[in-house]
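**Q** Using only what follows, build the 3D model:
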Amino acid sequence: MTACSPAAPPSTEMPAPAPAETTDAVRAIDIAAGQQDGPVDVEVDGGAEGVGVTFREITIEPGAGTGEHCHYGQLIAVVEQGELTHYADIYPGGVHVYRAGESIIEGAGYPHEGRNEGDDDVVLMVTYVIPEGKPLAETDLANCDH
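**A** Presented below is the predicted three-dimensional model:
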């Protein structure tokens, strides 16, 4: 697994989500949209088992956090509400705050933790791209790159 290199901080200017595309038989609703200033490269080695994709809404209450963990694949997330304080060695000073409308790219292998240090719930829309059979988050840090 390779650690994710720090991405440029996300742009603060967010385009409005595209209007829902609707016909009588097909309806689509954009749930969240975020912006990355740099290129995004998603690579996951699924080996013989393949790759799983999971979409998840995560709510973190004030004062709570994810606990330190890593991932076997990559995540692409959008902060829909609140501010997520993200602790990881990939950031200068080891911390970056993501605000509503910003996107997060997490690479495989590196330990990190997300915390809600604000007064309102943090709501994240997360897409996990993980090798099949692996957990979405690995809490045994011995299995993470350091």
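
**Q** Every contact and neighbour count from this point should use C-alpha atoms.
**A** OK.

**Q** is it true that residue 102 touches residue 78?
**A** Yes: the criterion here is Cα atoms under 8 Å, and residue 102 meets it with residue 78 at 5.8 Å.

**Q** To check against the first, give me the structure of this:
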Amino acid sequence: MTPPRRSLVLLTVAASALLGHAGPTASATPGTGVEARTLSEATVDGVDYITREITIAPGGSTGWHYHDGQVYGLIRGGTLSHDAAACVSDGVYPAGAPITEASGPGHVHVGRNLGPAPLVMWVLYIKPAGTPLSVDAPDPGCGFA
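**A** Model prediction:
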């Protein structure tokens, strides 16, 4: 290895070590009180179609997250309180209400059950095959999850 190339490698290793110890990093907010069961799933032409029944206990939350694909839901029981990363409510959905969610990392959100009864939703995910249903994200500074 030539001296200039060795210096570049050493500099890269040193920078990586410093960046790896630059301080605490934001961590994802896991869901609490959430149970989910898959009702159906299929993959067609590189697209996953997954339907799930999601139940969130009173006081429970999905945790902050976003979706890489499209999400459509129907509230079957209870009430969903939905908040955007700007720390403002972007909807309260009672039983019978439909909901859709925008996709991508620019649309971080949280779903919470602030009511006294279990929240039950049917949710359809349409996403690129093999990608996760959701991607965890840190609390954007709202102080709740």
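
**Q** since we're on the aligned residue in the second structure for residue 66 of the first structure, how many residues are nearby?
**A** Under the alignment (TM-score structural alignment), residue 66 of the first structure maps onto residue 62 of the second structure. Using other Cα atoms under 10 Å, residue 62 of the second structure has 23 other residues around it.

**Q** check contacts around the spatially most central residue of the second structure.
**A** With distances taken as Cα atoms, centre = their mean, residue 65 lies nearest the centre of the second structure, 2.2 Å away. Contact analysis of residue 65 of the second structure by Cα atoms under 8 Å, 6 or more residues apart in numbering lists 108-110, 134-138.

**Q** how does it look with 7 Å?
**A** Residue 65 of the second structure sits next to 108-110, 134-137 when contact means Cα atoms under 7 Å, 6 or more residues apart in numbering.

**Q** Could you report the separation of it from residue 109 of the second structure?
**A** From residue 65 of the second structure across to residue 109 of the second structure, the span is 6 Å (Cα to Cα, to the nearest Å).

**Q** Are we agreed that residue 59 of the second structure is in a strand?
**A** Yes: counting by DSSP: H, G, I helix; E, B strand; the rest coil, residue 59 of the second structure is located in a strand.

**Q** From residue 35 of the second structure, how far out is it?
**A** Note on residue 59 of the second structure: its distance to residue 35 of the second structure, by Cα to Cα, is 13 Å.

**Q** Let me see the ranges of the strands in the second structure.
**A** Along the second structure, counting by DSSP state E, strands occupy 32-44, 47-61, 65-66, 70-77, 80-84, 89-93, 98-101, 109-112, 119-128, 135-136.

**Q** can you list these in a markdown table and add distance to residue 20 of the second structure?
**A** Formatted as a markdown table, these follow (distance: least, Cα to Cα, whole Å):
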| stretch | distance to residue 20 of the second structure |
| --- | --- |
| strand 32-44 | 29 |
| strand 47-61 | 31 |
| strand 65-66 | 24 |
| strand 70-77 | 34 |
| strand 80-84 | 30 |
| strand 89-93 | 35 |
| strand 98-101 | 34 |
| strand 109-112 | 28 |
| strand 119-128 | 31 |
| strand 135-136 | 21 |
